[in-house]
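S.K.: Requesting a structural model of the entry that follows:
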Amino acid sequence: MIFGIDLSALLPFIAVGFAAQMVDGALGMAFGVINSTLLVSVMGVPPAQASAMVHTVETFTTAASGASHIWHKNVNWKLFGRLLIPGVIGGVIGAYVLSNIDASVTRPFVMTYLASIGVYLLYRAWRGKVEPREPKIIEPLGLAGGFLDAAGGGGWGPVVTSNLLVQGASPRTTIGTVNTVEFFLTATVSAAFIATLGWAAFTLQTVGILIGGLIAAPFGGLLAKRVPTRALMTLVGVLLTITSAYSVYVALTR
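M.R.: Below you'll find the model as predicted:
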């Protein structure tokens, strides 16, 4: 017990935050999905509060992760500029929708789509054809990713990273850029949730996830830089398929 906080109760959330951020920093996705699944499905936290908690933590972890990617030169600044504004707009709309309307009905359909994208990425990695190409659909992707991230408690990385990879974007710079844009998205979404829900997101669980995430955040940029392109594509495909399929299962069996 330190400063009135039971460390044994905090450690599981530190571990989850650390693991989720390591995956997110290296592959450009899953921090929100992993934490939201834990909070909603295991802890019984309401979806709006869970999303607010995750985005509050992500404001800090994405700042550290984005700095790591910038340091390792993983950011495509042209792509950054095209994703930023649509992503923020979509995030504000999504936060408003989740705070006022039950958006859980659409979650199985979104996750089914993401699982199919994961399977396609595995197919591309298996074929070995992962030569980078310039993506064409960017702004609508940012808008949809921002909306689904706020409304679903996680989704910016899976939606934006995976779809850019499908279009042929380089995995290393795509992951770095999407992670860096995510800081501005999460800061905006957190502010929107605080405006609508108050300060309900600041709990003991939030502190634990934040500590674990901050410890892991600096390592993501290094991993994305060092792991080969085909291996990154495979890892993204596996992670996206498994997490999305599990989310569909949970949504349909409630």
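S.K.: only C-alpha atoms for contact and neighbour calcs from this point on.
M.R.: Fine.
S.K.: how about the helices in this protein?
M.R.: Applying DSSP state H to the chain gives helices spanning 7-27, 31-37, 47-71, 77-100, 107-127, 139-152, 156, 162-166, 171-197, 204-226, 229-253.
S.K.: what distance separates the shortest one from the centre of its chain?
M.R.: Averaged C-alpha coordinates place helix 156 at 5 Å from its chain's average position (C-alpha atoms, centre = their mean, to the nearest Å).
S.K.: so how far does stretch 62-79 reach from one end to the other?
M.R.: End-to-end distance for stretch 62-79: 17 Å, by C-alpha to C-alpha, to the nearest Å.
S.K.: So what touches it?
M.R.: The contact list for stretch 62-79 (C-alpha atoms under 8 Å, 6 or more residues apart in numbering) reads 25, 138, 172-177, 179-183, 214, 217-222, 224-225.
S.K.: mind running it again at 7 Å?
M.R.: 25, 172-173, 176-177, 179-180, 182-183, 214, 217-218, 220-222, 225 (C-alpha atoms under 7 Å, 6 or more residues apart in numbering).
S.K.: go on, stretch 129-146?
M.R.: 82-83, 86-91, 124, 155-156, 159-160, 164, 167-170, 230.
S.K.: run the last query once more with 6 Å
M.R.: Contact with stretch 129-146 is made by 82-83, 86-87, 90-91, 156, 159-160, 167-170, as judged by C-alpha atoms under 6 Å, 6 or more residues apart in numbering.
S.K.: Just the buried residues of it, please?
M.R.: When burial is assessed from 16 or more other C-alpha atoms under 10 Å, stretch 129-146 yields the following buried residues: Val130, Ile138, Glu139, Leu141, Gly142, Leu143, Ala144, Gly145, Gly146.
S.K.: Following up with a second sequence; could you model it the same way so I can compare the two?
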Amino acid sequence: MIELISEHWHAVLPFIAIGFAAQMVDGALGMAFGVISNTLLVSVMGIPPARASAGVHLVETFTTAASGISHVLHKNVDWKLFAKLVIPGMIGGVLGSYVLVNIHADVARPYVMAYLTCIGLYLLWRAWDLPHEHKQPKVIAPLGLVGGFLDAAGGGGWGPVVTSNLLIQGSSPRTTIGTVNTAEFFLTTVVSIAFIAQLGFAAFTTVTVGLLVGGLLAAPFGAYLAKRVNARTLMTMVGVVLTLTSLYSVYRALS
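M.R.: Okay, the predicted model is just below:
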């Protein structure tokens, strides 16, 4: 890896920047590394969608580990919520991986992204009427199952689906983001193992190296922002990012 970076550093730098930017957003908001990375890789850098998706999934195994550790150190994790999310999420990821191999999932993506756009707009509205007292979410395990499935089968969705729905139920933004980010490591690991089993390590390219370096550099800063930014600002940022990325995904899917 070091030789690859030293010999082709000028080619790796754009991907380092993409990985850094995507992980800063993901670490602070608990979502969007895959969506932002794939969007920039495909639309800006001209990387083929399959290659971009392969690289992003592999990188997320490392970035979610670094981000999760950072959230634990910053005490952003609700361990009871984590325990209810992680197993259903992994099961959903395995099922989604099977579907991705056997059934084309692109047909469902416009509908999923349209739904997420509505969630993003709702969060923007809720940010201005954020309750002072947070509630314990009631729908957790089914949410983890669906989020894990969509993440694997649709190429992304764990953060947007799980984080946004937990916030709508009244869960604290800081601990929700930290918990969802930490649980995502286990989901991504399971999905990546299935992905590598089918494609091998051929997906580990210059693109992957750049995303990995940028993502690992940004992981501690994202957790710090999640701890310091107030709940209303955080929810507004979640709503903006989710709405914009989802709208763009709808456009790309329908164009």
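S.K.: hmm, back to that, please pick the buried ones from the contacts of stretch 129-146 of the first structure.
M.R.: When neighbours are counted using 16+ other C-alpha under 10 Å, those contain these buried positions: Arg82, Leu83, Pro86, Gly87, Gly90, Gly91, Trp156, Val159, Val160, Gly168, Ala169, Ser170.
S.K.: Mind putting these into CSV with distance to Phe60 of the first structure?
M.R.: Below are those laid out as CSV (distance: C-alpha to C-alpha, whole Å):
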residue, distance to Phe60 of the first structure
Arg82, 23
Leu83, 20
Pro86, 21
Gly87, 18
Gly90, 20
Gly91, 17
Trp156, 16
Val159, 21
Val160, 20
Gly168, 30
Ala169, 27
Ser170, 26
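S.K.: Tell me the one of those nearest Ile14 of the first structure?
M.R.: Using C-alpha to C-alpha, Trp156 comes nearest to Ile14 of the first structure of these, at 22.2 Å.
S.K.: And the closest one, how far from Leu7 of the first structure?
M.R.: Remark: distance between Trp156 of the first structure and Leu7 of the first structure (C-alpha to C-alpha) = 31 Å.
S.K.: Same question for Gly81 of the first structure.
M.R.: Distance, Gly81 of the first structure to Leu7 of the first structure, by C-alpha to C-alpha: 41 Å.
S.K.: Under the alignment, what does Ala195 of the first structure map to in the second structure?
M.R.: Counting by TM-score structural alignment, Ala195 of the first structure corresponds to Ala197 in the second structure.
S.K.: same question but for Leu122 of the first structure, I mixed them up
M.R.: Match for Leu122 of the first structure (TM-score structural alignment): Leu124.
S.K.: before we move on, what about Leu98 of the first structure?
M.R.: Aligned by TM-score structural alignment, Leu98 of the first structure pairs with Leu100 of the second structure.
S.K.: give me the number of residues near the closest residue to Ile215 of the first structure other than its chain neighbours?
M.R.: Closest residue to Ile215 of the first structure apart from its sequence neighbours, by C-alpha to C-alpha, 6 or more residues apart in numbering: Phe18 at 6.6 Å. Neighbourhood size, Phe18 of the first structure [other C-alpha atoms under 10 Å]: 23.
S.K.: picking that back up, for the buried residues of stretch 129-146 of the first structure, which one is nearest Pro47 of the first structure?
M.R.: The nearest member of those to Pro47 of the first structure, counting by C-alpha to C-alpha, is Gly146 at 16.5 Å.
S.K.: mind checking how far the closest one is from Ala251 of the first structure?
M.R.: Taken as C-alpha to C-alpha, the span from Gly146 of the first structure to Ala251 of the first structure is 21 Å.
S.K.: and if you look at Met111 of the first structure?
M.R.: 10 Å.
S.K.: do the same with Pro135 of the first structure
M.R.: In this view, Pro135 of the first structure and Ala251 of the first structure are 32 Å apart by C-alpha to C-alpha.
S.K.: Ok, Met22 of the first structure next?
M.R.: 26 Å.
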